[in-house]
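>>> everything below, folded, please.
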Amino acid sequence: MSRPENASGVRLRANSFDGVSVARPRFTDFTGALAPTPAPSSSIAASALFSSAGGPPGGNEAEYNVIDEKSPYARLRAPINVLAATNPIRAITDALPTPTNEMYAHKTISLAVGDPTAAGLTPPEKLTRALRDTERHGYPPSVGHTDCRAAVAAHINANTEDVMLTAGCSQALEHAIRSLASQGSSVLIPSPGFPLYETLCKLHGVQAKRYPLHALQNFMPDLNAWRRLVDDTTVAVVVCNPGNPTGHVSTRTELTQMANAAAELGLVVLADEVYSSLAFARPFVPMASVSERAPVLSLGAISKNLYAPGWRLGWIAVHDRAGILEMSGVRRALLNLCQVSLGPCSLVQGAVARYFTDAQVAGSEAQRCAESHIADACSTLAKRAAAASRHATEAGTAGGGAPLFEPPAPPAGAMYLWLRLAPGTCRSLKIGKDDDAVDDEVAFVSEVLRECAVVMLPGSCFSAPGHVRISTVASEDALSEAFHRIELWCASLRGDAPMDAA
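Model (predicted):
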């Protein structure tokens, strides 16, 4: 195995595109739909849509060489790396076909996306009031207004000068990857994991190397896999805690082991902590609090914790005790990227500054309200996760049928339930490919959408075929109705009951 030059970050350089030769894949390297569009209500349409999430999008080169060679625009081609960088979750949810079962017309239940507002969960009233009272209409400083950075820094126990504000956690991820990894570099990402990690790597010519998270090991990263995957191109490792899609919340011991391994291998840790306040089974521990040697870029946002995904305010917090990110130019690269993007809306920054600042006053009403919001959020999500786990465990068993899913690992945080199809599920339902090794979850979720008007995400989105992810932000009534529909569908396939049963 090719080893790092040393463990002190010597191969880490600020992203540079000059003089780098990158192999450019041909269009024919990619399969699936490039950009799914609204399709007819048919099982073929649903299957094609979900199939596009299983790998890089694209098509054949002829699809894009359609401009007449005599045209003055004949040389125009969209960049191949951008065409290859589709976000599979958005590709699905932006273009869902209409279910064919007329009984559920206009009654689709989405268990696809972690958007609390779609389930009626709203931001704290003090936060929305602060937004109404804010009078900021000019350009913000590139890294964010100082009062908002200071409020966020106090909220996450960082220094104000180390916090840079971004338009949501997605932009924080992109800035972090772009500042660390040049074209031809590589980054370790979790599998299963949030698909945007790999999408952003593809977009910027970075190789995403997947390391496994095993359910039998409680979704603890395989640190030996880190050691096998790291070579002299590898600059960083992404760690998501609480986990998406697994719902695992890492312990202090686990995080310490990861931080020590990252330091040993000379890796910067990209700590995706967007669900940091939504750990309901055990306490959340920030990666930066346990990393003595490895630099950490902590990424967060108000989207999940404060039920405000549409407000688009996130952050990057730089934790660099040894000055590695300063010496390598990464901190400067982050500043340059912020000067290009200009960060989140000034009005939102003003509201968040007010909310977090007031909430830090000990014994104040604002502090009590902020703590109450998080406590209620954790309680709500824990109850809904438990309900989803119960329904999933029982799914398919009515009337003596076989269970559809293996017993799930109870989530400890975040807002998802990670399910594995029970062996033989697709064969028993007579759908998908006849494969004993891995059930065809793409066919499964396609049929569930078509027949039950319930949207789930296939595990292929998260590089884990045979699995399904459902969002647990949905109300307990919605979860109950969704699994009731699935039960009726299974019964109809067995001949026990018609699909129009009450």
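
>>> drop to CA atoms for contacts and neighbour counts, all remaining ones
Fine.

>>> hey, where'd the strands end up in the protein?
In chain order, the chain shows strands spanning 109-110, 163-166, 186-191, 207-212, 234-240, 268-272, 296-301, 314-319, 416-420, 454-455, 457-458, 467-471, with DSSP state E as the criterion.

>>> of the ones you listed, which approaches Ser341 most closely?
strand 163-166 (8.1 Å; C-alpha to C-alpha).

>>> still on that earlier bit, export the strands of the chain as a markdown table, with columns for distance to Cys345 and mean neighbour count.
Below are the strands of the chain laid out as a markdown table (distance: least, C-alpha to C-alpha, whole Å; neighbours: other C-alpha atoms under 10 Å):
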| stretch | distance to Cys345 | mean neighbour count |
| --- | --- | --- |
| strand 109-110 | 29 | 20 |
| strand 163-166 | 9 | 28 |
| strand 186-191 | 30 | 24 |
| strand 207-212 | 31 | 20 |
| strand 234-240 | 26 | 26 |
| strand 268-272 | 22 | 25 |
| strand 296-301 | 14 | 27 |
| strand 314-319 | 11 | 26 |
| strand 416-420 | 29 | 24 |
| strand 454-455 | 32 | 26 |
| strand 457-458 | 31 | 28 |
| strand 467-471 | 28 | 25 |
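
>>> now the other sequence, so there's something to compare against:
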Amino acid sequence: MWECVPARAFEEDAEAASKLGMLVISDEAYGHLVFGSNPFVPMGVYGEIAPILTIGSISKRWLVPGWRFGWIVMCDPNDILQKHGVAESIKNYHNIGVVPPTLTLGAITRILAETPEDFYSNTINLLRKAAGICYAGLREIPCFTPYKSQGSMFLMAKLNMSFLEGINNDMEFCTRLAREESVVVLPGEALGLKNWVRVTFAVEISALEDGLSRIKAFCFRNAKQQ
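Prediction:
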């Protein structure tokens, strides 16, 4: 499930890291794509407790998948990473890393500085609408127990294999669904969640509704006879 965790949980993570003498690496590529009841809280606000490395990416919030352009932000007010050479090691790595294409480099400044605010709000509204449609559509299918997404571009749903005939696990479900209905969902096994699936809703609403109807047809066609 992708849910917005209450801020206190992040503070507890920072406190645990501090006790263990560790830094925290926070992947916040989806940080600004939040539309649930809990607001997004950047991990960096707890930098006073433990040093934080925040990972960001342009591909999600600005909807440019494949650009592979991101950044690392150090939240280290106590200079712990500086003293132990972590900051220098990161800089050295970037000096020998692969440079993004010229086209990407040329566009980055304008994308970050000139994207209008309504682009962000429209993106959130579209994702919220699509997430609701996806959740409602999967709830109509007996073999699914979907969980409401509060952010990102996908939701998780548990598969009840007892409702299906001749399908034994999530891998078989996803393989046959792709073969028979040309709909691709990610098997939970790839994420360490057996008999779950991850369904992406970041598509046109018409395509999402078509995909849900195909999933529904597949499940009812392969349902066990009661």
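
>>> picking that back up, Ala370 of the first structure: which of the strands of the first structure is closest?
Nearest to Ala370 of the first structure among the strands of the first structure is strand 296-301 (15.5 Å), distances taken as C-alpha to C-alpha.

>>> any chance of the strands of the first structure in a markdown table, with distance to Cys378 of the first structure too?
Shown next, in a markdown table, are those (distance: least, C-alpha to C-alpha, whole Å):
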| stretch | distance to Cys378 of the first structure |
| --- | --- |
| strand 109-110 | 21 |
| strand 163-166 | 25 |
| strand 186-191 | 25 |
| strand 207-212 | 27 |
| strand 234-240 | 18 |
| strand 268-272 | 19 |
| strand 296-301 | 17 |
| strand 314-319 | 20 |
| strand 416-420 | 13 |
| strand 454-455 | 24 |
| strand 457-458 | 23 |
| strand 467-471 | 15 |
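
>>> what residue is smack in the middle of the second structure?
Among the residues of the second structure, Ser152 comes closest to the average C-alpha position under C-alpha atoms, centre = their mean, at 4.7 Å.

>>> what's the distance between the equivalent of it over in the first structure and Trp489 of the first structure?
Residue-level alignment of Ser152 of the second structure against the first structure, with TM-score structural alignment as criterion, gives Ala414. In this structure, Ala414 of the first structure and Trp489 of the first structure are separated by 29 Å, where distance is defined by C-alpha to C-alpha, to the nearest Å.

>>> from what I can see Ala370 of the first structure touches Ala359, true?
Yes. Under the criterion of C-alpha atoms under 8 Å, Ala370 of the first structure lies in contact with Ala359, with a separation of 6.1 Å.

>>> so how many other residues sit close to Asp477 of the first structure?
Counted with other C-alpha atoms under 10 Å, the neighbours of Asp477 of the first structure add up to 10.

>>> scan the second structure for its longest helix.
In the second structure, with assignment by DSSP state H, the single longest helix is helix 117-139.

>>> which secondary structure elements does that helix contact?
The criterion is 3 or more C-alpha pairs under 8 Å, 6 or more residues apart in numbering; DSSP states H and E, and the helices and strands that helix 117-139 of the second structure contacts are strand 144-146, strand 154-159, helix 205-221.

>>> let's go with 6 Å and repeat that
Using 3 or more C-alpha pairs under 6 Å, 6 or more residues apart in numbering; DSSP states H and E as the contact test, no helix or strand touches helix 117-139 of the second structure.

>>> residues of that helix that come out buried?
Buried residues in helix 117-139 of the second structure, counting neighbours by 16 or more other C-alpha atoms under 10 Å, are found at 124, 126-128, 130-131, 133-135, 137-138.

>>> as JSON lines, those with distance to Ala9 of the second structure would be great.
Output for the buried residues of helix 117-139 of the second structure, formatted as JSON lines (distance: C-alpha to C-alpha, whole Å):
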{"residue": "Ile124", "distance to Ala9 of the second structure": "24"}
{"residue": "Leu126", "distance to Ala9 of the second structure": "28"}
{"residue": "Leu127", "distance to Ala9 of the second structure": "25"}
{"residue": "Arg128", "distance to Ala9 of the second structure": "24"}
{"residue": "Ala130", "distance to Ala9 of the second structure": "28"}
{"residue": "Ala131", "distance to Ala9 of the second structure": "24"}
{"residue": "Ile133", "distance to Ala9 of the second structure": "29"}
{"residue": "Cys134", "distance to Ala9 of the second structure": "28"}
{"residue": "Tyr135", "distance to Ala9 of the second structure": "26"}
{"residue": "Gly137", "distance to Ala9 of the second structure": "31"}
{"residue": "Leu138", "distance to Ala9 of the second structure": "29"}
